[in-house]
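>>> structure for the following, please:
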Amino acid sequence: MKLKSFNTLILALNKETNSIENKGIDGNNLKGYVSIRFICLILTLFGLILLNKGFDKDFSGYLISALSIYIGLVMTLITFMFDKFNSKDFSYDNVDEKEKLILLKNFYKKFITISSQAVFNSIICIFLLSISLSISKMNIDIIKVLKGIDIKKEIDFWLSIKMFLILSYRAYTLYVIFRLFFRVIYIVVSSFNYFNKEMDKMKIT
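Now for the predicted structure:
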């Protein structure tokens, strides 16, 4: 696979996820929707303050193991949902049945798209956390380093670059983790809402 084609597929997945994430399966924008990106940015800032020493090795190891299992489970679920979608008969006899089938199709598309994006986020998380496990210098105490700097003297250029890169790495890693966390919650909640509505429509005679 060419790198250009690979990048195109990733961009297409991100674009599709962003376009449907704030919409219901009826295609309308969700009321009271708050940008998840903004929430993740705020949480990332708090995370940087709390994790001034970087990511704990045990935490990174456990999270990598959990994400590896999660990827396998979700990929199996995506395949199952797509098989269900392919086996579904989308023919209809009246307008009501058509509307139901449109909602069902949108649900399948939304579920598979966001689940695929969650798997992609999980892979990125594993890669980023592996860096923390492999390079011990990534886990330095930034606050301790900053306290040791004498601002009256000339600022060390390379040290500043090093601190910037480490902070950028931690910030991006935390942001991806929080995005993944909210997407998993989103998948569960949206699935529950759809199934619950469908069950409420069922009338027992």
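>>> alpha carbons only for contacts and neighbour counts from here, please
Noted.
>>> just the strands in this protein please.
Using DSSP state E, the chain contains no strands.
>>> which stretches of it form helices?
Assigned by DSSP state H, the chain shows helices spanning 3-20, 36-50, 57-87, 95-134, 142-147, 157-201.
>>> so which bits of the third one are buried?
Meaning helix 57-87. Of the residues in helix 57-87, 57, 60-61, 63-64, 67, 71, 74, 78, 81 count as buried by neighbour count, 16 or more other Cα atoms under 10 Å.
>>> could you dump the residues you listed to TSV with distance to Tyr175?
Formatted as TSV, the buried residues of helix 57-87 follow (distance: Cα to Cα, whole Å):
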residue	distance to Tyr175
Lys57	19
Ser60	15
Gly61	18
Leu63	15
Ile64	16
Leu67	16
Ile71	19
Val74	21
Ile78	24
Met81	28
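>>> which among those gets closest to Ile126?
Using Cα to Cα, Ile64 comes nearest to Ile126 of those, at 5.4 Å.
>>> pretty sure that closest one sits against Ile126.
Yes. Judged on Cα atoms under 8 Å, Ile64 makes contact with Ile126 at a distance of 5.4 Å.
>>> to compare against the first, here's another:
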Amino acid sequence: MRLTFHGHACVRLDHADTALTIDPGTLSQAASALDGATAVLVTHDHADHVDVGAVVAALGSSPGLEVFASGPAAAALVAGGAPAGRVHALVPGQELALGGAHVVVGGGEHALIHAKIPRALNVTFLVELGGRSVYHPGDSFDAPGREVDVLLTPVSAPWMKLGEAMDYAAAATAPYVVPVHDALLSEVGHAMVGRQLGNRDLAGDHEYARLAVGESLTL
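So this is what the prediction gives:
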């Protein structure tokens, strides 16, 4: 399986004839992530996780493409012009067979930003593809619930602090930790995050694999 980072919270998973795009948002290279995708997964309806225009355009150019998203994200896509029959609302506990991939939907709530800000519905995705597993928590530190090969770990957001990401990575015991949700970080910030999450005494015995936009990790 090949995991390619397309910026911020967006990754694409490719193996054989299956190509899953997760969270193609406005802070990512959504168009390239969606090009040739066989399915799209969306954790929640915030714009940095779903670029409605880009997803609707991809649906228009790829008749077989379908989207699987949290309820509010699915509604936003349909309101933005997506064909309702090709956009599927998800709830935690569902399992999906998408080509060669098996996807377990989890989660429930977006991490708390502030007590006065309503929490979005946020689903998580545990994807098994090509004999490997990847977990995308969206905007949460919800645990994968089992061992995975790659833990996608948010590293910068209004709802988190770096110590939470370190504890999250350490608890998951994944061989690879790939940072996501990083659009707010400068290179100075990335260096600081890398020093902490890459410190095995602090954040667990894993390979910290920061990917540049367009760069891939082959498992």
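>>> post the TM-score for the overlay when you can.
The pair, once superposed, lands on a TM-score of 0.23 when counted by TM-score structural alignment, normalised by the length of the first structure; 84 aligned residues with a Cα RMSD of 6.0 Å.
>>> ranking the helices of the first structure by burial, who's on top?
For these, the largest average neighbour count (mean count of other Cα atoms under 10 Å) is found in helix 95-134, namely a mean of 18.
>>> which other helices and strands contact that helix?
The elements that helix 95-134 of the first structure packs onto, with contact taken as 3 or more Cα pairs under 8 Å, 6 or more residues apart in numbering; DSSP states H and E, are helix 3-20, helix 57-87, helix 157-201.
>>> for the last one, packing partners?
Under the contact definition 3+ Cα pairs under 8 Å, 6+ apart, helix 157-201 of the first structure sits against helix 36-50, helix 95-134.
>>> and the second one, by the same measure?
Contacts of helix 57-87 of the first structure with other secondary structure elements, assessed using 3+ Cα pairs under 8 Å, 6+ apart, are made with helix 95-134.
>>> now do the shortest one
Using 3+ Cα pairs under 8 Å, 6+ apart, the elements in contact with helix 3-20 of the first structure are helix 95-134.
>>> show me the contacts for the closest residue to Val184 of the first structure other than its chain neighbours.
In this structure, Val184 of the first structure finds its nearest non-sequential neighbour in Ala118, 7.0 Å apart by Cα to Cα, 6 or more residues apart in numbering. Counting by Cα atoms under 8 Å, 6 or more residues apart in numbering, Ala118 of the first structure makes contact with 180, 183-184.
>>> ditto for Arg2 of the second structure
12-15, 216-219.
>>> just these: which are in helices?
Per DSSP H, the contacts of Arg2 of the second structure never map to helices.
>>> buried ones among the residues you listed?
12-15, 216-217.
>>> what would these look like in JSON lines with distance to Ala31 of the second structure?
Converted to JSON lines, these look like this (distance: Cα to Cα, whole Å):
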{"residue": "Arg12", "distance to Ala31 of the second structure": "12"}
{"residue": "Leu13", "distance to Ala31 of the second structure": "15"}
{"residue": "Asp14", "distance to Ala31 of the second structure": "16"}
{"residue": "His15", "distance to Ala31 of the second structure": "19"}
{"residue": "Ser216", "distance to Ala31 of the second structure": "17"}
{"residue": "Leu217", "distance to Ala31 of the second structure": "20"}
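>>> looking at those residues, which one is closest to Leu126 of the second structure?
For those, the nearest to Leu126 of the second structure is Leu13 (11.8 Å; Cα to Cα).
>>> what sits against the closest one?
Taking Cα under 8 Å, 6+ apart, one finds 1-4, 19-21 in contact with Leu13 of the second structure.
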